[in-house]
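Participant: Got a sequence here, can you model it:
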Amino acid sequence: MPTVALSTALPAASGWRGDAGHVQSLPEVNSTVAVPTGGLWWRRLLAFAGPGYLVSVGYMDPGNWATDLAGGSKFGYTLLSVILLSNLMAILLQALAARLGIATDRDLAQACRATYSRPVNFMLWLACEAAIIACDLAEVIGTAIALKLLFGIPLVGGALLAALDAFLLLLLMNRGFRFLEAFVIALLIVIAVCFVVQITAAAPPVAAVLGGFVPSRQIVTNPEMLYIAIGIIGATVMPHNLYLHSSIVQTRAYPRTEEGRRDAIKWATTDSTIALMLALFINAAILVVAAATFHKTGHADVAEIDRAFELLSPLLGLGIASTLFAVALLASGLNSTVTATLAGQIVMQGFLDLRMPNWAQRLLTRGIAIVPVVVVAAIYGDSGTAQLLVFSQVVLSMQLPFAVIPLVRFVSDKRKMGAFAIPMPVAAAAWIVAGVIVILNVKLLIDTFFG
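Facilitator: Model prediction:
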């Protein structure tokens, strides 16, 4: 298969500092995936397919499960419209992250380092590391809970086993970036199949499900429903995904020319949009199963993963239902920890221009996340990890504006993006989305600490 000829020159836009010393994002895999120069459109789509699925993992990680379960069990199908809205926001933001990476040969962390002062960059790095650690906490907890439900492994042991994914990431990356993408996509298929079986068993009324995607005034007027809706939006858009996506789109060997970049942006956006529609299905499926199983039978208080596991099989009348739920959770936790560990490496390299070995960076990132889980699980047990899960989502909410606002600012700036700067209508929509996310997350924080 013919592949493109690469140029190592940076884009012509002049709004960045340090072009002379610029280092590729994830240099060990940058421009390593071949892209056909012509042929059928679906071959080009397949060549670009992959990064979007790694990103979509963050939109269906264990941190989202609690809000989806709570929304479905308490309010039926009403909050499906909120899942749809948050997914549309995610599609726009991830498209902007892909555009930034392809148009500038920089990931979001590198773009920040080439724009802001050293103290500002250091604070942004600290905030982003806190978010990645918080995200890791949720994923390690989810993996540990799944191992406990499936195999009876204590939470402490499950958390320690979750640390092994750092070695799994090293193994997959050494085989090539396509192996990592294939692993992630395989686990996504497992999650999707598990929920297809559960939805089939739950047999929700189609009219009620479709009606749930229509926004309801009740979401705004009912304070409790509004709180869960804010939680769904706040837990959906993950800040580390913006850093991750802007880096891994550069693994494709597209021509580093204006025409080549424009074509790559088109296919990368298509890839992420399709992948995020899968994330929409998974999140909606969790809520639909909760609504059809728990809300329908009067179990409106099911908001924790363990409780959902206990009730699924008896209420659905399907012995394998609870096992499928736990298998999907395990696949989600494994996927999420792998991608979050990779995002940690991108952020550390991008903000600090750090020259640590890749294995050392990944082990450091995993160790920082696993230690709190092990300590809390050992001292407080299940209840402590549940509180830690909530705390992790609060930390994520606090960091989100520090990723979204620089991203929208960069892609709107013609000095930095040149011909690839987004048009005014798209910029207006992006700023509105950024504003909504910031406002809702601020409200979520206020309600969490003072409500």
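Participant: drop to CA atoms for contacts and neighbour counts, all remaining ones
Facilitator: Fine.
Participant: Confirm residue 131 sits in a helix?
Facilitator: Yes: in this structure, residue 131 lies within a helix as judged by DSSP: H, G, I helix; E, B strand; the rest coil.
Participant: So what's the residue count around it?
Facilitator: The criterion is other C-alpha atoms under 10 Å. On that basis, residue 131 has 25 neighbouring residues.
Participant: Let's see this one next, to set against the first:
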Amino acid sequence: MSKKSLDEINGSVVVPSVYEKSFFKKFLAYSGPGALVAVGYMDPGNWLTSLAGGSRYKYQLLSVLLLSILVAMIMQSFSIKLGVASRLDLAQAISVRVKRPARYLLWLLNEIAMMATDLTGVIGTALSLKMIFNLPLMWGVILTIFDVFIVLWFMRFGIRRIEVIVVIAILMVGMIFAIEVGHVHPALVQILQGFVPDKSIFTDQDKLILSLGIVGATIMPHNIYLHSSLAQSRRYDYHDFRQVKETLRFANWDSIVHLWAALIINCLLLILGGTVFFKKSDQLASLMSVFQGLNNTAVVGNLANPIMSYLFAFALLITGLISSITSTLSGQIVMEGYLHIKLPLWQRRLLTRAITLIPILIIGFVVNFDERIFENMIVYAQVVLSIALPFTLFPLIILTNDPKIMGRLVNKRWQTIVGLCLVLIITVLNIQLIVSTF
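Facilitator: The predicted structure follows:
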């Protein structure tokens, strides 16, 4: 087994000394891994649930989005702490503490989860290519196999430049949705009211189920594995406790800032759905219907504009492409950590994408590449991720509570209690999401 998680990037980014006074300089040096993780909070599954929440309940579920991202920040902080304190990613830390059958079972479960993550990116990219170029879905799906070359091209520049590219991509997506929301003139007071939780979320069965879907689509296993590894990309002296604590501090700042960016983008999507498609949810059955509806006067009246449609499609294409980077790195972490097998990145990418494409193409030919059925596959991918999530979060909390692994950074009792309670709540919510889906 490789001694280091993601050998190619581990300890590759130089950071300032602990004696450096400038907070901003240190923040910039540590900033980046949070952006790669934030991409996972903006995938097509989040797009669908946010748009559906807006179209059915206007801005009332903004509070659910806010709560979801706050919980995500807590879970990512445990992941960061594990990586910084133990110099192991989550897969490595679990692997050395379980017997071989359990290790293989956990690998298989997480490998399926990684493929489900990859599936949402494939479908999102294929849909965006159909929107922009009217390319048949079959060819769009097949073309996604070539994004391995995009990933390899990015990897040539090192992790620091990849982080910059991803930050720019996130800013572009955020600007696109800010333009779209500005174009439709939402009611600011109602938006602010939407961030205040309403008791109807718990009393209205349909609203509760959709809220569960939003929570279930937010936290995903691959982000937990990814962050525990990327936190080690900074070159810090792990024998110097002061620098370890500083690394942990700034890694958390990086995570918080970029997760807030992901929250803003998801809120903009919900606001877009709530402003343009409220009480028209029957006309918002899919991402494709949003693209078509934004340019249809019969649906959105004088707000219809072809530029808005194509900006929406372009944002979907960007998120699909950059998610390829994160899903590749996550898959590499899981395979190396659990199986102790190290594959070249291009082989890992081709393997994951080829296995992902097989069921997509089979289902595609069976249903004649029906767009709505394709997007339903995103929903079922969320179910797979929901099943895998407890097997990621419970070990994470248990490991960070082990002083042999964490040393002086072991969880305080209240942190473990809060962490376990949140994981139990997330697990119950995901079970409810699975039941409601079927």
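Participant: where do the helices sit along the stretch 151-300 of structure 2?
Facilitator: Under the criterion DSSP state H, counting those that start in this stretch, helices of the stretch 151-300 of structure 2 are mapped to 159-184, 188-194, 200-203, 205-218, 221-230, 241-276, 287-293, 297-300.
Participant: Kindly report the same for the stretch 351-451 of structure 1.
Facilitator: 358-380, 382-412, 414-417, 424-450.
Participant: So which of the helices of the stretch 151-300 of structure 2 is the most surrounded?
Facilitator: Among those, the stretch with the highest mean neighbour count (mean count of other C-alpha atoms under 10 Å) is helix 221-230, at a mean of 27.
Participant: whereabouts in structure 1 does stretch 418-425 of structure 2 align?
Facilitator: Using TM-score structural alignment, stretch 418-425 of structure 2 corresponds to residues 429-436 of structure 1.
Participant: that older thread, for residue 184 of structure 1, find the nearest of the helices of the stretch 351-451 of structure 1.
Facilitator: Shortest distance between residue 184 of structure 1 and those, using C-alpha to C-alpha, is found for helix 358-380: 17.6 Å.
Participant: If I take the closest one and helix 382-412, what angle do their directions form?
Facilitator: Following axes from the mean of the first three to the mean of the last three C-alpha atoms, to 10 degrees, one obtains 140 degrees for the angle between helix 358-380 of structure 1 and helix 382-412.
Participant: buried stuff in helix 358-380 of structure 1?
Facilitator: The neighbour-count check on helix 358-380 of structure 1 (16 or more other C-alpha atoms under 10 Å) flags 358, 361-363, 365-366, 368-374, 376-378 as buried.
Participant: Pull the distance from it to the chain's centre.
Facilitator: Shown here is helix 358-380 of structure 1, whose average C-alpha point lies 20 Å from the average C-alpha point of the whole chain (C-alpha atoms, centre = their mean, to the nearest Å).
Participant: got it, and stretch 262-280 of structure 1?
Facilitator: Taking mean C-alpha positions (C-alpha atoms, centre = their mean), stretch 262-280 of structure 1 and its chain are 14 Å apart.
Participant: what does stretch 127-141 of structure 1 give?
Facilitator: Remark: stretch 127-141 of structure 1 is offset 12 Å from the chain centroid, using C-alpha atoms, centre = their mean.
Participant: and that stretch, which stretch of structure 2?
Facilitator: Counting by TM-score structural alignment, stretch 127-141 of structure 1 falls onto residues 109-123 of structure 2.
Participant: cool, stretch 82-102 of structure 1 as well?
Facilitator: Residue correspondence for stretch 82-102 of structure 1 in structure 2, counting by TM-score structural alignment: residues 64-84.
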